Each structure stands twice: as structure tokens, then as C-alpha cells.
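**Student:** let me see the structure of the following:
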Amino acid sequence: MTASTAARGLTTDELRTALASTAPPRVLDVRTPTEFEAAHIPGSYNVPLDTLREHRAELTGHLDPDVVLVCRSGQRAGQAERALAEAGLPGLAVLSGGITAWEKAGAPVTRGRQSWDLERQVRLVAGSLVLAGAVGSFFVPGTQALSAFVGGGLVFAAISNTCAMGVALSKMPWNRTEEFDPHRAVARLADKR
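**Tutor:** Predicted coordinates:
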């Protein structure tokens, strides 16, 4: 089954109202565990995008259509919505503007250990590699190819709406929390059904 409709966007105000109701939706935050630990919507569940994709068939058995997907800006949440729709759970809502819009609206946030978000890490690494290639070309002929390679990767990332560098960085030790276990995350969702 493939997704036939676009993700249903939900504004910060709409989500706040829904969370205050007698039957609030479940909020799945698909950012990395480190991003989630830094700041998240109180009561939300962390199921990183790569974990969600890997366990989507299992997750659909523990979720109902009353779920809101959240990430930093809405991009990864949109990808999560498409993955779950393909697994048989279409029509989930995505928080428009992500946790960034949520925080800007002054909505409640649970804060933990602060770290750089994944997008900022990607900009640092990509920029450093381009700079190294450009400066290195003054000393070592051909080093500018590194800059061209990174530039090509960024163009591909924009066209495909994927980011290999982001995926690689999300697996780095500083982006993992010691206690995150994908099987336990899925089990928590099953217990709260």
C-alpha cells in the first residue's frame, strides 16, 4: 500500500488544544535520541526516524490514526508519515513547523542535556569539508574535488529529501543516548495503547 494523500498538517495551537482534551493524541517525536533529550513535548514518545522505518510494520500494530508526528521542522515527520502510510497506517498528522514552531509559540517543553541538533551538525561538517577542499587546493592539486563531492551530495540531498551525512551523523556516539533501545521504545507504545 502506498500513501495516497499528503500528511495532515497540525498547527501548534491545534495540537495544544488536542493535548488538553479528554482524549489526547499520542505524540511521536522522530528526531534522534539526543535531540529528543535536549527538548521535547511533554508526554511524547521518541521513535527516531531510522528506528521507525525499520520497525514500521510492528509499530502500526500499536498505533491508531490519532497520532501526531514531530521532528525539528516537519521534514522527518513527513517522511515518517509516508513510511507508516506505506505500512498501512495512513492519515497521521504532522506538527507543522515541528518542535521549532512549538517552542516559538511558547508551548511547554521538557528540557534535558543540550546539544547541537542534527541539521546544525550537518552544516558544520559539510562546510568544513568544502572549506578544507577549497583551501587545500592551494597546496595540493585536485583537493577541490572534495568540495565538488560535498556540493553534489548537498544537491542530491535537497532533490531526494534525504541526507546521507545526517544519517551517518545520527549514528555517532555523541548523538546516541545510553538508554535508547528501539525494542523498548516499541514496547512502551504497546503498553500505552
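**Student:** please count neighbours and contacts with C-alpha atoms only from this point.
**Tutor:** Noted.
**Student:** which SS state does the residue positioned nearest the centre of the chain fall under?
**Tutor:** Centroid-nearest residue in the chain: Arg31, 3.4 Å away (criterion: CA atoms, centre = their mean). Secondary structure for Arg31, judged by DSSP: H, G, I helix; E, B strand; the rest coil, is coil.
**Student:** what sits against it?
**Tutor:** Shown in contact with Arg31 (CA atoms under 8 Å, 6 or more residues apart in numbering): 46-49, 70-72, 76.
**Student:** as a markdown table, these with distance to Leu118 would be great.
**Tutor:** Shown next, in a markdown table, are those (distance: CA to CA, whole Å):
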| residue | distance to Leu118 |
| --- | --- |
| Asn46 | 15 |
| Val47 | 15 |
| Pro48 | 12 |
| Leu49 | 12 |
| Val70 | 15 |
| Cys71 | 11 |
| Arg72 | 9 |
| Arg76 | 11 |
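**Student:** for these, which single residue is the most surrounded?
**Tutor:** Greatest neighbour count in those, by other CA atoms under 10 Å, goes to Val70: 32 neighbours.
**Student:** mind checking how far the closest residue to it other than its chain neighbours is from Gly127?
**Tutor:** Using CA to CA, 6 or more residues apart in numbering and skipping residues adjacent in sequence, the residue nearest Val70 is Asp29, 4.6 Å away. Distance, Asp29 to Gly127, by CA to CA, to the nearest Å: 28 Å.
**Student:** more neighbours, these two?
**Tutor:** Between Asp29 and Gly127, counted using other CA under 10 Å, Asp29 has the larger neighbour count: 28 against 15.
**Student:** was I right to think the more buried one contacts Ser44?
**Tutor:** Yes: between Asp29 and Ser44 there is a contact at 6.5 Å, judged by CA atoms under 8 Å.
**Student:** next, the second sequence, to be compared with the first:
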Amino acid sequence: MEFLQHNWYWAALAVASGGWLSVELIRSRGDTSQLSPVQATLLINREDAIILDVREQGDYAKGHIPNARHIPLSEFARRSAEMEKWKGQPLILCCASGGRSESAGAQLRKAGFDKVYNLRGGMMEWEKAGQPISRKKK
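**Tutor:** From the prediction side, this is the model:
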């Protein structure tokens, strides 16, 4: 008890961070469309998921997930016919941080795509997880 009295700020920090982690776990548990880099890798390996990078050309050229298809979000409407052939396959969308790919996923779901996933945290999380990056054009 004496420890807590002298170090109340550490105890408060532990309670606050534990609460934050609990909220994040509960919030993400129901959303199966958000994938971590490890979950995305498993889906790629087990179900031949297609990675669709929706960033602009300059960002894509700086580094992308190996074998990722590149269709910038700004070109989605124009290139929709190109994506029709992937309708039955799992699609993992990625961008820099997860925002643009979330928007792209909503568009694809509206167009009738069922197996659409978002790489949570985008390329930032992918790199942070130590996953491979390619700079080759595809």
C-alpha cells in the first residue's frame, strides 16, 4: 500500500493504459474486415488474397507489399472493370495509414465485393511489423 501512495502516478498510468487496451480489443473484436500485418500474411498465403495498394504512384514507388496490384483510389471509378475479375477473391486493401483503403473498401463493398479487408495501419504498420517491402513495378 505504501508503494501505491508514493507511486500513485504509475498506478494511474497502468490503469489508464489497461483500460485503453481493453477498449481497443473490444472495439476491434467485432470488425473482421480489419487485418493486422500477420493476419494479412496468413490470408495471402492460405487463400491467395490479392493486395490492392490504393496510394498514389509516388508513394507506391517508394515501397509496397510484394506482388501488390496498384490502383490509386483516384482511379477506382475509371478502372472498376479491371477489378471485376477479383470479385470472388479476398482483397486486402492498403494505403499509407489505413484511411484511404477504408474508403476504397466501402466503394468495393457497395459494388458487390464480399471479401474485402483493410490492412489496419496501412504500410506504416506493415513496415513496423518487419514485413517485406518491394520497390519493383508491377
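**Student:** what does the residue nearest to the centre of the first structure align to in the second structure?
**Tutor:** Per TM-score structural alignment, the equivalent position to Arg31 of the first structure in the second structure is Arg55.
**Student:** which positions in the lengthiest helix in the first structure come out as buried?
**Tutor:** For the first structure, the helix that runs over the most residues, judged by DSSP state H, is helix 118-136. Using 16 or more other CA atoms under 10 Å as the test for burial, helix 118-136 of the first structure gives 118, 121-122, 126, 129-130, 133-134, 136.
**Student:** in the second structure, which residue range corresponds to that helix?
**Tutor:** Using TM-score structural alignment, helix 118-136 of the first structure finds no match anywhere in the second structure.
**Student:** and that helix, what does it pack onto?
**Tutor:** Secondary-structure packing of helix 118-136 of the first structure (3 or more CA pairs under 8 Å, 6 or more residues apart in numbering; DSSP states H and E): helix 144-160, helix 164-170.
**Student:** let me have the ones you listed in TSV, adding distance to Pro25 of the first structure as columns.
**Tutor:** Formatted as TSV, these follow (distance: least, CA to CA, whole Å):
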stretch	distance to Pro25 of the first structure
helix 144-160	30
helix 164-170	27
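**Student:** save these as TSV, and put in distance to Thr60 of the first structure and mean neighbour count too.
**Tutor:** Below are those laid out as TSV (distance: least, CA to CA, whole Å; neighbours: other CA atoms under 10 Å):
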stretch	distance to Thr60 of the first structure	mean neighbour count
helix 144-160	25	15
helix 164-170	23	16
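**Student:** so which of those gets nearest Glu179 of the first structure?
**Tutor:** When these are compared by CA to CA, helix 164-170 sits nearest Glu179 of the first structure, at 15.4 Å.
**Student:** neighbours of the nearest residue to Gly112 of the first structure once chain neighbours are set aside, just the number please.
**Tutor:** In space, and not counting its chain neighbours, Gly112 of the first structure is closest to Ala38: 4.6 Å by CA to CA, 6+ apart. Here the count is done by other CA under 10 Å, and Ala38 of the first structure has 16 residues near it.
**Student:** surely Ala38 of the first structure meets Arg111?
**Tutor:** Yes: the criterion here is CA under 8 Å, and Ala38 of the first structure meets it with Arg111 at 5.4 Å.
**Student:** what's the distance between Trp126 of the second structure and Leu35 of the second structure?
**Tutor:** Note on Trp126 of the second structure: its distance to Leu35 of the second structure, by CA to CA, is 11 Å.
**Student:** which neighbours do those two have in common?
**Tutor:** Common contacts of Trp126 of the second structure and Leu35, defined by CA under 8 Å, 6+ apart, are absent altogether.
**Student:** quick one, which of these two is more surrounded?
**Tutor:** Trp126 (24 against 21).
**Student:** what's the match for that one in the first structure?
**Tutor:** Trp126 of the second structure maps onto Trp102 of the first structure when the alignment is built from TM-score structural alignment.
**Student:** spatially nearest residue to that match (excluding sequence neighbours)?
**Tutor:** Per CA to CA, 6+ apart, closest to Trp102 of the first structure is Thr12, 5.7 Å.
**Student:** could I get the contacting residues of the one you found?
**Tutor:** Here Thr12 of the first structure is in contact with 95-96, 101-102, 105, 107 (criterion: CA under 8 Å, 6+ apart).
**Student:** how close does the equivalent of it over in the second structure sit to Tyr117 of the second structure?
**Tutor:** Superposed on the second structure with TM-score structural alignment, Thr12 of the first structure falls opposite Pro37. Distance of Pro37 of the second structure to Tyr117 of the second structure, given as CA to CA: 11 Å.
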